[in-house]
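In: Have a look at this fold, sequence not included:
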């Protein structure tokens, strides 16, 4: 009966293996597009088998073999990951959970409970399969049989599926978090007052650094609990293998080391917070420098600003040095801990049992290897968790800083005659916690279409009054009532990234006749005639292809085109020459101007404008607002004669100065607008030239990588000798086993020092010097570029290099390099050991190696294309965020915030699509490679 059961189990095991192997071959040989005749597919359209193999990514991988993958080739984003749906989920969570802002894990569960539970369950199953492997190995060594071997294979295969699907559900969590909080940060920008925006730093660092840091942790979110659980299960299995007493003795090492880890963890958290503050300062310095690039180059200040950025970068790198030192100590201690535990356990067993055998030593070593990997994962996960926790707190602090800007104003209305009423309004500033009033008890009644000028000394509060009327500043006291539709022109002209026409129309419906009338009134025709692409010319806040006067007139045209009946103009005549100034006064602000039916409040020092105003508002030295009427201009019997005195230029002369040669207003046709084509990102052939690697390697210390390789070689030789000593130990007699145990303990101590030396050398001799010089080259290349570079390149593209790319070079890329070096050295050591001890396995290793590299090649070409798409869709996000931060006042007043938020959410969806697919592609290749390695 037992022989029948044994043969039945053997047949069942072989059948199971055959089914899995045939399914895998079918997956590799049967492309998914034979079932669905299109590249774009959704995961839910496929069978469960194809979903489990991530086959919905096969069409994209197939496309990459023949051509470049473009955005239209990517799979549609699932509805639950769309930014608009995620925003609704966030609002629902914020209403239900008032304390959700304090816990990242609580938020993830509240936002995506199903995915959170599934990722935990899959990871738990993976841990069970991993910790069961040493027990099966022990049974196989005690009684070798095909059943044990096949069950071991099936168990490891199931573990691979569970691990990758756990990562998939974590990717859904990461994508939803990234899209949700990127959109919420953008939305909060329009809920902050002007004073708050001046105090706060631009939220670019939050989006590029903090959100990315949280996302990186969420992708590996299960490590924070799975690694300790795997370690606990390993210890539990140890109890069954070596007994509770021997296990307790092995835990002495963990008890001794724990206080050191607690101190280092506290120091790490403090250092992470300091590093983020330094990173914010450096990002803000770079942003200010880019925004003033034209002025810097004109005055030759490149060297001074380069030094300023360099000092900010040095402060950031100093924090990174402390962090690298702490991380190296934690990694060394974590690698030493399981080896010490194994040594103590073997010593205890040698004393209690008298002799150690192969069937006892190597399962124990396998369990402690799992424990070693778990504790190493705990080290990395602890660093990631502390970073993510700090970043999430910073993100929530910014989001919760939104203000109620309408507490001192009645709801604006748009019917009837325009009017502005201010009752007992007082404006103040906060300096060190003390409130200082700079304007007190303002009483203003402005009714109907009229021109009102606002004057005062520099810093007296002219701009503050206009911002308060616009609703961008909250008064300390008083009530403001506005009846009408407002538009504004800020003192520092703000243009958004886009064409000149888009800046003037600014979300309104295009009216060709009205547009041409506004262009003429604002004296822009000659400027548009000179530009090669007319009003289709692309501009940005840091545009160098426009002068300050041109930007000022574009923003004035935007306010006039909106047909608002209340215009708030802050020094609109600045940076404009005399002829253009008189033209704008006559055709825009004057009694017969294009804005004659609007209530206009103009901050100005122009005597011509003061003469023709209905009222003059003057801020006096005693912080009062004095309202006076001009002399008798509006009561003059001969207003036309007075106008001729104020505006000596005649219509004919005006045409000659403001229009292209040979052009007359009546004959000027609509300037042709060509939809601007975004300059495509330069596409390579999918490979990185060796010269790039050589250049990157040359940035470190001359002997840096030599020291790193030396530490690695020494560490692997010591590890190999440690394993060899265990082999000798299991074969030696009882009297000679003690010497091998001492050798095993000494080699473990030496290996821990090699690990710490490797990490210290990698950071201090290679990665940190490379990070410093790479950033210096980026700054120098940017500041030494011609002015045209800043006209052709969007702000988002430049800032993306200094934020997202530098962040990856400092963090993930550096960590990946360390992991690749460690993993590569271990792989080489194991391969050499296999070939030396079992030369008959060499054909199988060669075949598996060939398939391995073929899969990697398919993955790399696809991953590069999708990464390129992700960067291309990332730049518009940063550009839009920077535009909103600088121009929030104008955007809100023109009621464009809702429109821009919807557009921004569409941009988020495009970026989420490429990010989600790129991350899932990692699971696609991991699953296939792990199946091969089984």
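Out: Good, I have the coordinates. What you see is a predicted model, and the numbers here were worked out from it, not measured in a lab.
In: From now on I want contacts and neighbour counts done on CA atoms only, so please keep to that.
Out: Fine.
In: quick one: which helix or strand includes the residue in the chain sticking out farthest from the centre?
Out: The centre of the chain is farthest from one residue, residue 637, which by Cα atoms, centre = their mean lies 65.0 Å away. Using DSSP states H and E, residue 637 is not contained in any helix or strand.
In: how far away is it from residue 627?
Out: 24 Å (Cα to Cα, to the nearest Å).
In: OK, contacts around residue 334?
Out: 372, 375-376, 379 (Cα atoms under 8 Å, 6 or more residues apart in numbering).
In: I'd like to know which of those are buried.
Out: Buried members of the contacts of residue 334, scored by 16 or more other Cα atoms under 10 Å, are 372, 375-376, 379.
In: and the comparison structure, right after this:
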């Protein structure tokens, strides 16, 4: 249909020049009857109105088709992202995929608008040349020669444009990828004071991007110069040949202005063709990128045989025979010759050292790896709990239900079994509390329990647990094992595979699989493996030996639960410990448990939390869900003038005003050249020729050259100014985002920020400079046309102002709607990216639960919401264009009418000039409104960038006046003086009245239950959250008075969640390149990573994948330890630093910390009490207050909170 409408429009375009010829002939012929003039005027008006209706029907079809293509591309990319292999994920990063959905999808949409011009532009050129031939004869071949000369030039331009486009997209992908990582790991950047290093990395990529943009801008300036000058050169060369080859050839008004009207028609296809070529080039680049992505290898779910339980087929729930798996085809196998069978309802533990393949085994069973050979069969549905919990940006309840209907009684049982009841009491709206993107307002342990509850609620047949108990402390771990995973838990009768580092649960499992070097080294029951006296027995003996040494060191500190006295060596109070079946047990027969935890301890009897349905949802019964995350907001009303002023300042005021001046020069030259042409056509004909032809031709050419110079000048200034603005706006946005406090990132979905750094910045980079050029050109064209009409027919002054008012009011009415629709479209786009990012992070969980269809449906709904705002903007555009062109058509009508009325007082030249300009007014008005709308809708991008460039900021990074000495802190003394902290103004204090002095070199453990404030204390120490009362003093310096980097560079944390960034391993250890290779290798050796790194082909230059995905969680944690060893600051904070490592590595790390940080102050959030029993002191927090503080032995004697925790852990 669009083809048909476009063809009709193209043919009707040429009616105008033909009717103009008749009108000029009528004015020249004094004897012609008046009705002819009125008839031609009416015909011209009707023709113009029909053109308008046909053209905008065509545009409507094109834009709707483009919208559908964009939607299809987004849908295809999302669906593909759910099925690509892990190796493909490495080659297509999150940044690249986001660009495919935003920038590349937009390229296809733009192409839909221009694609018909491939045949339409040549058709218009051929028809125009044919009519010119009829008008001027063979002289038009001079113009054709000029056009032919431009073809190779345009071809070279197109090739260069494509080269720059590819380079630009590559840089943009790298930048978005890095920004995505920065936003995901912002907390770690702040804790390590690495913002500047990563800012430099982003700016280095951005600099490369801007270099390409600058080259593209220069190319565009040359292109604009040639595109604007080509129609003039065609006209000049044609007229020059026409009047010079034969002296009898006279350039009269009819020939000149009909030719000029045809040249103006010719100008459009010649101008639009480069844009079409550019659009095709950009779309071809995008198509290639899309084809590469859509051609990526997909996972093969069929490689794992899945059959429903009802099919029967043996008693084994999982069967693996001679299976070999690799993460990427062609790479060495990660798992070799794996064979085992697991009967239905069995509880199986998978144990082994860090990096031995435990998590890979679960991934293999989920078909996440490439099966090289062998047979794998699973019977029934599968639920999966990953090692790092994946949390959606929904309420806690929705995270657990995961799209399944609510079964209230079962739901309550699951929440209780997963030890979530006390957490629901703390959360503002109970289980209806929105828990933020990636669960930002939950502790590690809470996130893991929500992840566990999600799996349990699914009531699947097979459960794969990837060390979920590493994120919870001993009491909670025991509660979860007893009530969920263990032989008497909710899942009894289900097949359970539990990856664990905890030996205390092993006697209760049915089968133990021991992994080593990617192979199953042993398998059997607990007793069988002990009897074999193989690797497993050695593993247990090593652990027991290490614990006995620890117990010997701590023996004088352990209180006998019966006697209550201090147990001296060999004294009566000493509880005898011995090996029983290879497990270290106390006299009471309790296994010595490995301490596990999150920031929570499920202290107190669980029974006191047994809640009825009403009690459980008491807090959640509020009418509104408590919201942490702020949705992207749409501004309302007219774009403030300050936004335009901000953009002009970003360009530079001198450059801005110079551009406007050059635009003015260009259009004055254009008007002057056409007015000069009208004077030329009115020259009297003497003896069959016109005098002064050479002068007329020379001046006409000179005016054209001056126009060309002005065009080149404004193209350069606008393009360079656009790059200056891009650089400044991006720098301001990046700097401010990095300077924002953590509360900003907790409230703001990463999709909003990614949207700013991708789509909105792309608008500033590419769209706004182009729109400015077209808007300014259209504005001056309209003003020029009105001036010419008024000069020719002053009576038009009566009608132009009213038409101008109609135009103005229609335009304002439209822009108000269009602007708001653009804002709504931008706002509704952010959830599309947020959902996509969230999906990529949890894709293995989504696939494991077979929820792909539901997530695809959710994505489609979010895209539909986006299109609900976009489609009305298309319709509004057409509504406006039709009405405005009708105003333009009225100008044609009145210009022609007044010319007919005043024909006896007007020269043919002025009539021709006036009507030929009026014929262009419709197009100029249409473009002016489109461009003013585009200007306002695109400048919204600047508004949205400025919005995040002016948010709240945290304290300065450096304060030179109060900077501490370079040797600070020399002692490591930390004093909390009546310290209080809250996360946000509308929330209660999470810490209150903390008074404690920690002396230099002390080793202090910090313990407490969920919400006690342990992590808050460390965040306060790093000023991630600022105090609301009291102060922290380190070595006599009030930390609130110094710069954040001055503080954070001087203290070190090993965080709970190990975060790595894409880049070399060395960069991840030392982003500022402060240390020598020797220092780095020493740190790696002390962190027990030297042998692993030495075995890598690129050693320190080993490229870490996005998020460190090509290292195990345990290895990532060791990298974090190596960072701490490199920094070697006087104060070290440990936040569950060894949760994800095996027992032997854990002991080595604890030993390293004790020896390497012997003279340092160490604060440990103690998730494993056995690791802090030899510490100088222990601080017990409860509900934000310090309840107990003293040596471990003193606190055990007091039989308070610490004693109860030690008892739960089996230490007393």
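Out: Sure thing, it's come through. Given the structure is predicted, the values throughout are model-derived calculations rather than measurements.
In: Can you show me the helices along the stretch 1051-1200 of the second structure?
Out: 1065-1069, 1077-1086, 1090-1094, 1113-1127, 1143-1156, 1192-1198 (DSSP state H, counting those that start in this stretch).
In: sorry, that was for the stretch 751-900 of the first structure
Out: Counting by DSSP H, counting those that start in this stretch, the helices of the stretch 751-900 of the first structure are 768-783, 787-792, 795-800, 806-810, 812-837, 842-893, 897-933.
In: repeat for the stretch 501-650 of the second structure
Out: 526-532, 535-554, 613-616, 641-651.
In: Looking at the alignment, what corresponds to residue 294 of the second structure in the first structure?
Out: Residue 294 of the second structure maps onto residue 399 of the first structure when the alignment is built from TM-score structural alignment.
In: neighbours of its match, just the number please.
Out: 19 (other Cα atoms under 10 Å).
In: again, but for residue 416 of the first structure
Out: For residue 416 of the first structure, the count of nearby residues is 9 (other Cα under 10 Å).
In: same deal with residue 137 of the second structure?
Out: The burial count for residue 137 of the second structure: 14, using other Cα under 10 Å.
In: before we move on, back to that, could I get the helices of the stretch 751-900 of the first structure in a markdown table, plus columns for mean neighbour count and distance to residue 265 of the first structure?
Out: Output for the helices of the stretch 751-900 of the first structure, formatted as a markdown table (neighbours: other Cα atoms under 10 Å; distance: least, Cα to Cα, whole Å):
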| stretch | mean neighbour count | distance to residue 265 of the first structure |
| --- | --- | --- |
| helix 768-783 | 18 | 22 |
| helix 787-792 | 17 | 43 |
| helix 795-800 | 21 | 31 |
| helix 806-810 | 18 | 20 |
| helix 812-837 | 14 | 19 |
| helix 842-893 | 19 | 33 |
| helix 897-933 | 20 | 29 |
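In: so which of these gets nearest residue 554 of the first structure?
Out: Minimum separation from residue 554 of the first structure across the helices of the stretch 751-900 of the first structure (Cα to Cα) falls at helix 842-893, 13.0 Å.
In: Over in the second structure, find the residue span that closest one aligns onto.
Out: Per the alignment by TM-score structural alignment, helix 842-893 of the first structure matches residues 797-848 in the second structure.
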